[in-house]
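Enquirer: Provided below for reference: sequence and predicted model.
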Amino acid sequence: MIIQDDKKRLFTLQTRNTTYQLKADQNGVLLHTYYGPKVQGGDLSRLIRFADRGFSPNPNEVGNDRTYSLDTLPQEYSGSGAGDFRLSSLELELPDGSYVADLRYVDAKLQSGKYTLEGLPAFFGSDEDADTLVITMEDAAAHVRVELLYGVFEAYDLITRAVRIVNCGDKPVRLRRAASLCLDFPSADLDFITFDGGHVKERSLHRAHLRHGVQSVGSIRGISSHQHNPFVMLCEPGADEEHGTCYGAALLYSGNFEASVERCQFEDARLTLGIHPYHFCWTLEAGQAFTTPEAALLCSPNGFGQMSRQFHRAIRAHLLRDVWQNRRKPVLVNSWEAFYFDYDHERLLRFAKESAALGVELFVLDDGWFGHRDDDSSSLGDWWVNEKKLPGGLGALTAEINQLGMEFGLWVEPEMVSEDSCLYREHPDWVLNPSDRPCTRGRYQLVLDYTREEVRDYIFQALQKLLDNANVSYLKWDMNRALTQVWSAALPAERQGEVYHRFVLGVYDLLERVRQANPNTLIEGCSGGGGRFDMGMLYYTPQIWCSDNTDAIDRLSIQYGTSFAYPPSTMGAHVSVVPNEQTGRSVPMETRATVAMSGTFGYELDLGALPEQEKDMVVQQIQAYKESYDLIQTGDYYRLSAPTPDGAPTAWLHVSTDRRTALLCVVAGQTHAGPPFRQVKLRGLDPTLQYRLTGDDTPWPGDVLMQAGYPLPMLEEYHCLRLWLKAE
């Protein structure tokens, strides 16, 4: 709900549990007055105080009032060069060579439903689900208008923000920075939480108290990256899963981003989130507009868990466009770790028959089926079938797979090209690279220039020809290198600062075209695993391969960190071979399945090579997955304990929305001599109900399970426990 007081120019955004307020003051400065646990309202600008602060200048409107300074006021969208020396949201290069952005309030309007962003991902909502507030501001001297867009999803405590910047003058203006979100806090006594790592070790939680100065994470790799995720949190120092106020902020964007927080001189704090200014310079011709990516903001008065569950619900209901949303996703097997490039038609068919006999429902053919690709050094861009490997093409193979009762999936990497390819030999200028420089390779491949429509058209037509001739229900869309030598032959020198962003827009454009042309095909995102795991990509690919690291113990940490913003239904997770190919660790089959089932679930190994006992286990696991599918994919997720190196078990819980059914999962850590007795306190149950647990004839009261805990058995190293709880 949005409450507008035109007389006071006061706007209050009320959600189920939180309040967000902003106000245009007597000078037209848009103040941020409050964001936090729900309050009944009123004009909260009374919380703002004024004082004469040395070296904090005063705008012209206030004359000699030395107590009024942009440098000390909590602002809704900060400018630059006009007296606020904290983190800026907007930086302009104006025709006269000046770099000033100084915004003042113009007007506001309310709309039913959720605003949309052309060419960019965004949460969607109907008139019943969401409301929109549009605040218009302007820098009169620069002839620049800025529209601040707010979407309010009351039931989810979700507030979205985006910015539209318009050049209303008659000369070009250049954007040097255009953040999507600016959020000021009255106190800097906060912890900053980020999710960092690298390839095969993504999204580890890191928490640090704000120090003076600027702390930031981001990516200049052209993708959101394995190293840092475009989701961050700020919270009270004592906040945990169930207690304390915390704020989560995510950027719906799959390219370069920056999340910065500044602890300022007067012990307040400012958070900004948006496109990274590295090599960003966007020219706005007269009358043109630029729209920033959307930011999603959520406050929880009751700890991290509530924040995560609200994000999960909102993402599932208002971001994912999943062709299998209303039916169970099939259990898949992927050929990659089974064969890599070493296969032919007969070997694949044998693999599919053995998998189908165990209950697998979707066969995914990974890399190696196209061009003359027998390793990763050739053929990207040549999206036609290698008929030496697959006589009769994909149509023949998919027909045989379908006859086994299985659906068919296919791996592609459409944003890349190999130098050893027909496409590159015909169009060497179609890659990102200055013409007078040698190429920088990654995985023997170069990056196609997706800023160019003709490149996207070519790839779309090549992919669509494949999809038109084969019954493909699942497409794995991979991207296996960062961007370097980011220069486009299609743009003039003064517009090369637009290439990074135009590349992302091009990726989104092609993904949307493929989705529209193939409405019954699910696309799973991937970038060397989790290198592009962000809410922007989820809008086009409603599940993403969580990490190339399939070791179940490492996956505990990866999936734990991922879960703070992203629901289990979005996490691609498979059972793979042991010893694991990334870590060399051997983990029991039951544990590998338990971890993978808290994701989209599948297998990535040669099922036919398993001993008979493990084949029987596969049959049982698939049945267990089907029985728990609805609960895991649509229920509430509770982190009960974090993965630690000290041998303590990792535990999590899936709870149905009516709180009558739950599934407890526990994985033991390393074994040490003299282990302690351990218990785990459950969450999310109904304290008034009695729950019967798997294998226990005596029911447990819900309040006992949550307050006293459930006593865990002594588990062997890396073994697991998977218990159903059902209310009587």
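Expert: Arrived safely, thanks for sending. Numbering: from 1, shown residues only.

Enquirer: CA atoms for contacts and neighbours, from now on please.
Expert: Will do.

Enquirer: quick one: residue 396 and residue 408, what's the gap?
Expert: Plainly put, residue 396 is 12 Å away from residue 408 if you go by CA to CA, to the nearest Å.

Enquirer: also this one, for the comparison:
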Amino acid sequence: MTEIRMIKGEGHMAIIYDDRKKTFTLNTESTTYQMQVDRYGFLLHLYYGKLAEGCMDYVLTYYDRGFSGNPYEAGKDRTYSLDALPQEFPCRGNGDFRAAALTVRNADGTYCCDMRYRSHVIVKGKYDLPGLPAVYGTEQEAQTLEITMEDSASGLQAVLLYGVLPELDIITRSVRIVNAGEKKVYIENIQSACLDLLSGNYDVISFYGRHAMERNFQRIPVPHGSFRIGSRRGTSSHQYSPFMILADKNATEDAGSCYAMNFVYSGGFSGEAEKDQFNQTRMMMGLQDELFSYPAAPGETFQAPEVILSYTDKGLNRLSQHMHRCIRTHVCRGKYRDAVRPVLVNSWEAAYFDFTGETIRKLAEDAKECGIDMVVMDDGWFGSRDGDFSGLGDWHVNEEKLGGTLRDLIRQINDMGIKFGIWIEPEMVNEDSDLYRAHPDWVLSVPGRKPVRARYQLVLDFSRKEVVDALFEQICKILDQGNIEYVKWDMNRSLSDVYSAGTEEQGRVLYDYVLGVYDFLERLTARYPDLLIEGCSGGGGRFDAGMMYYTPQIWCSDNTDAVDRVKIQYGSSFGYPVSAVGAHVSASPNHQTGRRTPMYTRTVTAMAGTFGYELNLGALSGEEKKEIRQQTDLYRKYAPLIQNGTYYRLSNPYEDEIGAWAFVSEDRRKVLLNAVTLDVHGNMTVNYIKPKGLKEDAVYEDMSSGQRYCGAALMEAGIPLPAAACEYEAYQIYLEEV
């Protein structure tokens, strides 16, 4: 009998179970994902690619492979080996010597797990993950498949979760470990998604970086052996993004097969691409296994975070668009998910720690003159906080510094017609603080050793509920003091000295820490549903889909230099939507690089994000303030198109003389083209900007010059950019169908 569940999506079956062939088929509008329970109960991966029909177990081959083990049940059949077969959830200890998705240390000290199929259920709607962020979808938008696997010797179960969102061409994966046995075990390694591809010649695309230069694009051939990225820092990190692409060798922006994995998690992670001895490719993503050893007593459950998967044969641009739409509409939540964000100015680069209440009021007055919506008071408003050395953790207003109460300051700024926002860093503490003096055991610190400092601060132990509760209460007392409409949540160091006084099981601390952060944020968004929270970790140190579930925008990088930002935002665009990219116009010369760039160039670059300002407005001339007012008016005009339009990369800033990108409305009638000159030479050659996503048979008009273009010709020939009149010149062209 064939079990079928229907779901909306142009007549396709979202999830089909064929009892005769023991196959599970997951269909989206453009893709098919298929797996099969074989004769021994192993769950084998058959296919992920373009829409297909029928059973595809013909892709499996069986040969006698030297030094590849055989399950005991196979008897004398040496052609059956998990060391060569494609699997959905490979385990350590059952004869597969490749990278494993699950490693378990049993009560007797052995490392062995042998998961076999036991049952499955198919339900309407998208599963959720208690305590963790996840893609969401209604019964009309999504469907869930749960497959229960079991290790009969120990009673340990792995519930594989698959969410299918057909209209988005998205499949999600997660796994829940249930100890249905009688003895305690330890999970030493768990990867949420595994994709085994039997053939093909692939490149792996990843995004590396450092503080103030995140998400640099890297594309290399998948080597024999293993290519691995990850974070050991307790956060998703500046150094590697928890997002990877496996692309056919010939895949380009606009053609070719490619697969993406995007981890919905904000802590340490691992991403791996491995080519084995038979030229098969395995791609996995999940938790970082270093310092991870999670206990599961009888009856206990461990929930792994989620991975978002997508496939297309239409190139990297289309793959990115799948991710953008999924995160923007089915990960981000709340009032500001779809709303245009307020244009803000942050006090940090305007005053750093050296400000008073009068400084903030003056910044608000200048913001009003410039047409800016909101002023944000950054670090330095609390405790004895006049520098990095003290006060962090003492979340009470320094009224002497502000010259009055926070409530009065907020009211005065609101009376100007300006919104008010504030900076916090709840996860950190200075040793020179009342909080640390009262609770030194509340930090991550190894007994008997001096802690490792970073930015002169230590990390509060968010794996402990009493710590999270205490900090939540303090922050709520601040937010209740007035009409605070925005919070910048910062986190300015990596985690080290991983020891918690709250547990004897230190292998669980890093994971529980992230759950504590999520718990705090979930309670915060529930208590203040109209609050806009912007995530930050020294800029892009925790720029991931997990944080986007709570903070619909994240400060993309502490580096606000427009030229560097072109590259940083280019790399970010492969996995994350523009609506989540915190981007501001800053001073020239830039405070991080010393580079001088025109105001217009800084504006065009920052418009590829949430848009705001990071400079001292009081130091600007009247003419410059007038220019900013024109910029803010222009941004508001284009903001719906920028935030909700389809994003296209039009150049590679690592190779080309320009960085170029476009926003195209869903009906393809409106187009905003953007370009920044990155290199200027004598007697320059002409750079052409070639739009994508237009209607071939439509006529588009440049709304500034009146020039008209045929859609097909415009995409083929492009528009020549004028010769640069200065270094780093920018261009913006707005087209509408006529």
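Expert: Good, I have the coordinates. What you see is a predicted model, and the numbers here were worked out from it, not measured in a lab.

Enquirer: before we move on, back to that, looking at residue 396 and residue 408 of the first structure, which is more packed in?
Expert: residue 408 (25 against 15; other CA atoms under 10 Å).

Enquirer: Tell me the mean distance between the helix or strand harbouring residue 271 of the second structure and the first structure once they are aligned.
Expert: Using DSSP states H and E, residue 271 of the second structure maps to strand 269-275. On superposition with the first structure, the mean distance recorded for strand 269-275 of the second structure (mean CA distance after the TM-score superposition for the first structure) is 0.7 Å.

Enquirer: Which strands or helices does that strand pack on?
Expert: Strand 269-275 of the second structure is packed against strand 225-230, strand 281-287, with contacts defined by 3 or more CA pairs under 8 Å, 6 or more residues apart in numbering; DSSP states H and E.

Enquirer: Give the aligned range of that strand in the first structure.
Expert: Using TM-score structural alignment, strand 269-275 of the second structure corresponds to residues 257-263 of the first structure.

Enquirer: now what about that stretch, what contacts it?
Expert: Contact with stretch 257-263 of the first structure is made by 86-87, 188, 210-220, 224, 230, 232, 269-277, as judged by CA atoms under 8 Å, 6 or more residues apart in numbering.

Enquirer: Quick one: map residue 140 of the first structure onto the second structure.
Expert: For residue 140 of the first structure, the residue aligned by TM-score structural alignment is residue 152.

Enquirer: that's a helix at its match, yeah?
Expert: No. If the criterion is DSSP: H, G, I helix; E, B strand; the rest coil, then residue 152 of the second structure is coil and not within a helix.

Enquirer: What's the local residue count around it?
Expert: Each residue near residue 152 of the second structure was counted by other CA under 10 Å, and the total is 14.

Enquirer: same check, this time on the one 4 residues further on
Expert: Other residues within reach of residue 156 of the second structure, judged by other CA under 10 Å, total 27.

Enquirer: I'd guessed it sits against residue 148; true?
Expert: No. At 10.4 Å, residue 156 of the second structure does not count as touching residue 148 under the criterion of CA atoms under 8 Å.

Enquirer: Geometrically speaking, which residue is the centre of the second structure?
Expert: residue 544 (2.4 Å; CA atoms, centre = their mean).

Enquirer: okay, stretch 45-61 of the first structure sits on what stretch of the second structure?
Expert: Under TM-score structural alignment, the match for stretch 45-61 of the first structure in the second structure covers residues 57-73.

Enquirer: Grab the longest helix from the first structure for me.
Expert: As assigned by DSSP state H, the longest helix anywhere in the first structure is helix 612-634.

Enquirer: what span of the second structure lines up against that helix?
Expert: Residues 622-644 of the second structure are matched to helix 612-634 of the first structure when aligned by TM-score structural alignment.

Enquirer: what about that stretch, how far off from the first structure?
Expert: Stretch 622-644 of the second structure sits 0.6 Å off on average (mean CA distance after the TM-score superposition for the first structure).

Enquirer: where's the spatially most distant residue from the centre of the second structure relative to residue 658 of the second structure, distance?
Expert: Going by CA atoms, centre = their mean, the residue of the second structure most distant from its centre is residue 76, 47.9 Å out. Taking CA to CA as the measure, residue 76 of the second structure and residue 658 of the second structure are separated by 63 Å.
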